[in-house]
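Peer 1: Make a model of this:
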Amino acid sequence: MVMSNQHVVPHSRGWAVKGAGNSRETSVHSTQKDAIDAGRNIAINQKSELVIHRSNGKIRDKNSYGNDPFPPRDKK
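Peer 2: Got it, this is the predicted structure:
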């Protein structure tokens, strides 16, 4: 299985979940929270990364659900 990072991005109908490199959205949601929840489920299943974007397109947050080659050193 090819692991594709999942991106939560702004969409004309709200927010979309889109696999990295895909031309089409995986799903479209009315709220960013719903899109994040859907993207998180996909990322967990694929053991990939979830990248959450702001409405201006800039990255807001990233969460890794796979084998992270560079795990965080800070203790939250």
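
Peer 1: contacts and neighbour counts: CA atoms only from here.
Peer 2: Fine.

Peer 1: the helices in the protein, which residues?
Peer 2: 32-46 (DSSP state H).

Peer 1: do you know how far the closest residue to S30 other than its chain neighbours is from V28?
Peer 2: With sequence-adjacent residues excluded and distances taken as CA to CA, 6 or more residues apart in numbering, S30 is closest to G14, at 4.6 Å. Per CA to CA, to the nearest Å, G14 is found 7 Å from V28.

Peer 1: I'd like the structure of this one too, to check against the first:
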Amino acid sequence: MASKDVHVVAAGDRWAVVADGGHGRETFRTQKEAIAAGWEQARQRQVDLLIHGRDGHVRERNRFGTEPADASG
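Peer 2: Modelled structure (predicted):
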């Protein structure tokens, strides 16, 4: 995991928000709760939020404060 990004990952029967290269970890009862917390952390820090499924694969990525190089505006 990239140290600047925020990840929502399965943690046993709970869900965790992992940031700072895995050193910061907060757990939640549901994935929905974890996503809400991760969304806020990523938005405040202007980094990506990666939401993983139970299988560990990234199923969704949200970008905060970054634009693709080819973005027009």
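
Peer 1: Which residue is the nearest non-sequential neighbour of R61 of the second structure?
Peer 2: Using CA to CA, 6+ apart and skipping residues adjacent in sequence, the residue nearest R61 of the second structure is L50, 4.6 Å away.

Peer 1: who has more neighbours, G14 and V28 of the first structure?
Peer 2: More neighbours surround V28 than the other of G14 of the first structure and V28, with 21 against 15 (other CA atoms under 10 Å).

Peer 1: What's the end-to-end length of stretch 49-65 of the second structure?
Peer 2: Termini of stretch 49-65 of the second structure sit 11 Å apart (CA to CA).

Peer 1: Could you pull out the buried residues of it?
Peer 2: L49, L50, I51, H52, R63 (16 or more other CA atoms under 10 Å).

Peer 1: ok, now which ones touch the fourth one?
Peer 2: Put plainly, it is H52 of the second structure. With contact taken as CA atoms under 8 Å, 6 or more residues apart in numbering, H52 of the second structure is in contact with H7, V8, V9, A10, V58, R59, E60.
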